[in-house]
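# the following block contains a protein sequence and its predicted model.
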Amino acid sequence: MSDFFTLKGIGNRIETEDNRCTSLPIYVVKQKRETPGVNPDFHYDYHVWTQDGESVEPDVEALLEEIDKAGGQIPPKYTKVWCIEIDEWVQPFFTEAGAESYISANRHNLRKPFVFVESAYRNPEWTAMREAAIVEASKTEVQS
């Protein structure tokens, strides 16, 4: 049986994985959360075209883009909505492999997932759990 999700397996990965130059790394799975309706005079990431609050079909969107770029009159039933994407914390992990495993299993429920590294500096609970995993990984198994 694989020890991937055991304390020993986690401890082995903590000892061998790249810590991305971070002391006490926390590998965080994040996703992009779309926030529509931002002011285009400030920061935005992109815009979408809507009709009655729903995104329009790609061919309609392409036509609206052409009209807009040419300075033409957009029919009043269409609205240009400015959006920003915000990084949203999903789950923390002790190892990057654990975070990547989570993404592989849950990608269908996530929007543009990625792994980001935070630090557990001055977090005694996280540090204690990491140390417990490392100690468990260093124990040798007794052969019977």
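Done, it's in. Residues are numbered from 1 along each chain as shown.
# make it CA atoms for all contacts and neighbour counts henceforth
Will do.
# next up, the contacts around the most centrally placed residue in the chain.
For the chain, the residue sitting closest to the mean C-alpha position, by CA atoms, centre = their mean, is residue 30 at 2.1 Å. Residues near residue 30 by CA atoms under 8 Å, 6 or more residues apart in numbering: 87-91, 113-116.
# among the residues you listed, list the two that are farthest apart in space.
Using CA to CA, these span at most 12.4 Å, a distance reached by 87 and 91.
# what helices or strands is the top strand by length along the chain leaning on?
Counting residues, the longest strand in the chain under DSSP state E turns out to be strand 78-93. Counting contacts by 3 or more CA pairs under 8 Å, 6 or more residues apart in numbering; DSSP states H and E, strand 78-93 packs against strand 25-36, strand 46-51, helix 96-106.
# and the comparison structure, right after this:
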Amino acid sequence: MDKGIEALREAVRRAPLTKPEGLSPAWQAYFDAVTPLHVAELIATLEQAQQECQAIEQKLIKAAVYIETLESEPRQTNLKQLNEIAELKRKCVGLPDEFARIGENLRTQDNRITSHPVFVVFQKEEMVVSEEFDHDRIAWVWECGDGEVEDRTARRLEALHQGCRDTRGYSRYAMKSIKRFVTACFTEDGCKDYLRQNGHNLNEPFIYVDSAYRNDEWQVIRNWLMTVGGTVEGSE
């Protein structure tokens, strides 16, 4: 038994039945308000709280041992066990629900047969390249204007160029479309959420699945998130 509780009990046992004399007004008010019965009630409340804390500590110890046992046998860990680990970690650590949603998606999403998948948002951009090498199209630009000419004008200029005719006042460029990295997410839903918020600022965006092969940092965080999931309200 805690020594502090024993001291309080002894104080209650020896508490005077009559009010002390000669006390300051503050102390006198304290003795008027507090009785041995009040102290006894506080002791009982403290003992109950300590018992509840001990029970919680025992549960946490059992949970930690169970998690360690499951994680030490990854080959035998199935989806049900992963969910159990996830729920135990959530209760012990108190992580936000958003972590749980990410973990659930990581365990259930289609990874496109990709090891350690990274879901990436790309957008298409064009760059000027040499016509002698690979290119996608030819663009004509009026030197005194802003941007490309209309399709009809571009066709006429291209015909003149092929016939070695004069096209002064216009510039001809070979264009190649490339993919430009925008952002990366752990899940496909993360990419879709990003596109819902920022897709209007991108040019022909699309989602591509890459791999975090030999990217230890990404793999460690992704594997940890996979054990943090669990059932979240509204996730079904």
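Sure thing, it's come through. Note that this is a predicted model, so its numbers are computed, not measured.
# could I get the TM-score for this pair?
The TM-score (TM-score structural alignment, normalised by the length of the first structure) is 0.81; 135 aligned residues with a CA RMSD of 2.3 Å.
# before we move on, the earlier item: check which residues of the longest strand of the first structure are buried.
78-84, 92-93 (16 or more other CA atoms under 10 Å).
# which residues in the first structure does the longest helix seen in the second structure align to?
Looking across the second structure with DSSP state H, the single longest helix is helix 36-71. Using TM-score structural alignment, none of the residues of the first structure align to helix 36-71 of the second structure.
# and the helix or strand that that helix is followed by, what's buried?
Sequence order places helix 79-93 as the next helix or strand after helix 36-71 of the second structure, per DSSP states H and E. By neighbour count on 16+ other CA under 10 Å, the buried set for helix 79-93 of the second structure is 82-90.
# for stretch 51-71 of the first structure, same thing?
55-56, 61, 64-65.
# again, but for stretch 23-39 of the first structure
24-33.
# one more: stretch 220-236 of the second structure?
For stretch 220-236 of the second structure, by 16+ other CA under 10 Å, it's 222, 225-231.
# of those, which is the nearest to residue 164 of the second structure?
Here the nearest of those to residue 164 of the second structure, counting by CA to CA, is residue 222; it sits at 59.0 Å.
# any idea how far residue 104 of the second structure is from that closest one?
Look at residue 222 of the second structure and residue 104 of the second structure: by CA to CA, to the nearest Å, they are 12 Å apart.
# still on that earlier bit, in a markdown table, list the helices and strands packed on strand 78-93 of the first structure along with distance to residue 69 of the first structure.
Formatted as a markdown table, those follow (distance: least, CA to CA, whole Å):
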| stretch | distance to residue 69 of the first structure |
| --- | --- |
| strand 25-36 | 21 |
| strand 46-51 | 13 |
| helix 96-106 | 38 |
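# which one of those lies nearest to residue 7 of the first structure?
Closest among those, using CA to CA: helix 96-106, at 12.1 Å.
# aligned partner of residue 84 of the first structure in the second structure?
Per TM-score structural alignment, residue 84 of the first structure is aligned with residue 176.
# in three-state terms, label the nearest residue to that match once chain neighbours are set aside for me.
Nearest-residue entry for residue 176 of the second structure: residue 135, 4.6 Å, with adjacent residues in sequence omitted and distances by CA to CA, 6 or more residues apart in numbering. Judged by DSSP: H, G, I helix; E, B strand; the rest coil, the three-state class of residue 135 of the second structure is coil.
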